[in-house]
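Visitor: Provided below for reference: sequence and predicted model.
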Amino acid sequence: MPTQSQRHHRTHNDQSSSLPSGFSGFAAFSKNKNSTSSSNWNKAVESQWSAPQEFINEASSVMERSSGGDPFDKYKTKSISERENDYTSRWRNVQLSPERVDPFAKHISEQEKKTKRTYHEIYEENKLEREKKHLLYQMKKKQILGNEKIQQQETASQPGSSQHHYNEKEDNSAQEENSAIVNVGISFELSGVLVKQTNVVNQKGTVLKWQAPPECRLPDVKWMMFEMKDDKAEGEPFLLYKQKAWLFGRDSDVSDIPTLNPSCSKQHAVICFRFTTGVGDDKRARLTGQSIGSTKPFIIDLQSTNGTFVNGERIPDSLYYELREFDLIRFGTSSREYMILHDKSEAK
């Protein structure tokens, strides 16, 4: 039976005999390679180790390196720094150029350039200045709007104020016309300069004694007038709402409604529709004190000889006198009367 030393020797011989062909001398050489110098490596390999020449050359190069060399270095993946070339190295180490100085600073030296403002500083300063101007503009705008709102509230609280607009959706042109309108209430203010002073002449050369004022316009309500004789209506009614003004007189060439009675003047009177502002008969306006605008009929006597009468009373000449429904109008001493009313009038 073999001893333990004999079994160990046999196992070592089996390992040596199991090497592939060409590597028979590797076991014997490996025992003495630590004592063999690197300069004698090639001779030792040629004398004691037979292997392909490619492996022998590679093994010799490994021995020429440091003792810690790795023969598989060339098969390993390179790191980022190892793969870096000259271009990427320059790009990674690039340095930003200094900021340019203020272009508006003229004739400055190199030393002064270091203390001058840069483009970034100029931009920040301009940005702050713009924000400051914007804030001041917003504050001023709010202040103006607040003052206007307070003024409107104060104006609306005053009774009979003429600052209130009847229709807020009217265009600017209508508002400009309204500003020129003369407020007419129950006191019947003067109409102003008559046409006689303006020398208005019609197509037939007749000088007109009256011309339409700026506030004269077509009415919203369908006003009409009936000619009365002995308390009875004669003929068709005159549709007053189709014109802004109607001239009454004995001169049929210029009159819209001729009055043939000898007591009437050639240009006796005018009925016109004027836009006025005031409280009037509106209940809500009387309660709130706000004025409203409306178009109403007025009559003016053109300094006639025998005068104009409304409900039996003579009206002053050259004054606009407000007419209301069912009023009876008479010119001179004529027995004919004219009743004015509109389509919504209720019979008395």
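Guide: Perfect, thanks for sending it. Numbering: from 1, shown residues only.

Visitor: only C-alpha atoms for contact and neighbour calcs from this point on.
Guide: OK.

Visitor: neighbours of residue 337, just the number please.
Guide: 22 (other CA atoms under 10 Å).

Visitor: dump the residue contacts of it.
Guide: 227-229, 328-331 (CA atoms under 8 Å, 6 or more residues apart in numbering).

Visitor: and which of the residues you listed is nearest residue 341?
Guide: Nearest to residue 341 out of these is residue 328 (CA to CA; 9.9 Å).

Visitor: List the buried residues in the host helix or strand of that closest one.
Guide: Here residue 328 sits within strand 327-331, counting by DSSP states H and E. Neighbour-count burial for strand 327-331, counted by 16 or more other CA atoms under 10 Å, picks out 328-331.

Visitor: and residue 120, that one's in a helix?
Guide: Yes. Residue 120 sits within a helix when classified using DSSP: H, G, I helix; E, B strand; the rest coil.

Visitor: ok, second structure coming up, stack it against the first:
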Amino acid sequence: MQKSLGKRSLDVNGDLELPGKRSHSSNYRTFGKFPSKKPVLPIFERSGLLELESHNVKGVQLQHIEPYDRMSPATFYQKHVIPLHKQTHFRAMVCHDEDDSYHKTYDLFDRSSYLIGRRLSSEEENPEDLEEEKEVVLADIPIPEETCSKQHCVIQFRHRNGQLKAFVIDLDSSNGTLLNDNTLPRARYVELKSEDVLRFSTAESDSAYFLVFVAA
């Protein structure tokens, strides 16, 4: 299946002057009192702490913060009043090299970003398992493979120049990401095209699962 896919190459304020020492006696002789203190004004700049706190899920800090031009396909189509028959439908299909029956499809529509990450446990977990033994799964698109990090990469939709475009970004994953057999640069957005193939290790032999991005 992958042989006909993934043929596209990778595109890839001023100094603060400290006052000198001044004796209190000179202030008394001149003014008869200590000089008045300047009022301390509040700082209204964003510290980013609230934003970081909002990216804590299940007690785990998310590594990806969405860009300012993020937009979901649903919001884009609503904003630009695009009828259903003219909408591009985005999907992510997870496949296995040696198991043609393994095929999971995820519709990419309601959200502006989708986290891809590791999930090794089965979908039907034993309810008798202790809570601390359960695997913490953060991914929107889970990959059942050891080489895949829990926060491996993200498919990010962005509204740019009146168009909706999909990008992928590697979240400094342990084993790296391949896009059409090319190593994806870390922490940089690369635009996705239909039928692009993602693998979750730069050593292709270590990765049996792959993801096909489809825009149709």
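Guide: Good, I have the coordinates. Bear in mind that the values here come from a model prediction, so they are computed numbers and not experimental data.

Visitor: Can I get the contacts of residue 337 of the first structure in a markdown table including distance to residue 321 of the first structure?
Guide: Below are those laid out as a markdown table (distance: CA to CA, whole Å):
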| residue | distance to residue 321 of the first structure |
| --- | --- |
| 227 | 20 |
| 228 | 21 |
| 229 | 23 |
| 328 | 13 |
| 329 | 12 |
| 330 | 14 |
| 331 | 14 |
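
Visitor: re the thing from before, could you give me the residues in the second structure that the strand holding residue 328 of the first structure aligns onto?
Guide: Counting by TM-score structural alignment, strand 327-331 of the first structure falls onto residues 196-200 of the second structure.

Visitor: ok, now stretch 300-315 of the first structure?
Guide: Taking TM-score structural alignment, stretch 300-315 of the first structure hits residues 169-184 over in the second structure.

Visitor: ranges for the helices of the second structure?
Guide: 24-31, 49-54, 73-79 (DSSP state H).

Visitor: helices or strands next to the second one in the packing?
Guide: Spelled out, that is helix 49-54 of the second structure. On a contact count with 3 or more CA pairs under 8 Å, 6 or more residues apart in numbering; DSSP states H and E, helix 49-54 of the second structure meets no helix or strand.

Visitor: So for it, what gets flagged as buried?
Guide: Result for helix 49-54 of the second structure [16+ other CA under 10 Å]: no buried residues.

Visitor: Same question for stretch 119-138 of the first structure.
Guide: Within stretch 119-138 of the first structure, judged by 16+ other CA under 10 Å, no residue is buried.

Visitor: show me what contacts the corresponding residue of the second structure for residue 342 of the first structure?
Guide: Aligned against the second structure by TM-score structural alignment, residue 342 of the first structure finds its counterpart in residue 215. The contact partners of residue 215 of the second structure, taken as CA under 8 Å, 6+ apart, are 88-91, 193-195.

Visitor: I'd like the residues you listed written out as TSV, with distance to residue 63 of the second structure added.
Guide: Shown next, in TSV, are the contacts of residue 215 of the second structure (distance: CA to CA, whole Å):
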residue	distance to residue 63 of the second structure
88	29
89	27
90	24
91	23
193	24
194	26
195	26
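
Visitor: Shared with the first structure, which of those?
Guide: Listed in the original numbering, the contacts of residue 215 of the second structure still in contact in the first structure are 88-91, 194 (both residues aligned by TM-score structural alignment, their matches' CA atoms under 8 Å).

Visitor: before we move on, the earlier item: wait, which of the contacts of residue 337 of the first structure is closest to residue 299 of the first structure?
Guide: Nearest to residue 299 of the first structure among these, with distances taken as CA to CA, is residue 329, at 9.4 Å.

Visitor: Put together JSON lines for the helices of the second structure, with distance to residue 140 of the second structure on each row.
Guide: Formatted as JSON lines, the helices of the second structure follow (distance: least, CA to CA, whole Å):
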{"stretch": "helix 24-31", "distance to residue 140 of the second structure": "66"}
{"stretch": "helix 49-54", "distance to residue 140 of the second structure": "17"}
{"stretch": "helix 73-79", "distance to residue 140 of the second structure": "16"}
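
Visitor: For residue 138 of the second structure, find the nearest of those.
Guide: helix 49-54 (14.4 Å).

Visitor: Please enumerate the strands of the second structure.
Guide: Using DSSP state E, the strands of the second structure run over residues 56-57, 60-61, 90-96, 103-108, 113-118, 141-143, 153-160, 163-170, 178-179, 182-183, 190-191, 196-199, 209-215.

Visitor: what angle separates the strand holding residue 328 of the first structure from strand 337-342?
Guide: Here the directions of strand 327-331 of the first structure and strand 337-342 differ by 140 degrees (axes from the mean of the first three to the mean of the last three CA atoms, to 10 degrees).

Visitor: I would like the range of the second structure that aligns with stretch 138-146 of the first structure, please.
Guide: Using TM-score structural alignment, none of the residues of the second structure align to stretch 138-146 of the first structure.

Visitor: on that earlier part again, and the strand holding residue 328 of the first structure, how far from the second structure on average?
Guide: Here strand 327-331 of the first structure, set against the second structure after superposition, deviates by a mean of 0.8 Å using mean CA distance after the TM-score superposition for the first structure.

Visitor: Quick one: list the elements packing against that strand.
Guide: strand 308-310, strand 337-342.

Visitor: Output those in TSV; the columns should cover distance to residue 319 of the first structure.
Guide: Output for these, formatted as TSV (distance: least, CA to CA, whole Å):
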stretch	distance to residue 319 of the first structure
strand 308-310	11
strand 337-342	19
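
Visitor: So which of the ones you listed is nearest residue 48 of the first structure?
Guide: Closest approach to residue 48 of the first structure among these (CA to CA): strand 337-342, 141.3 Å.
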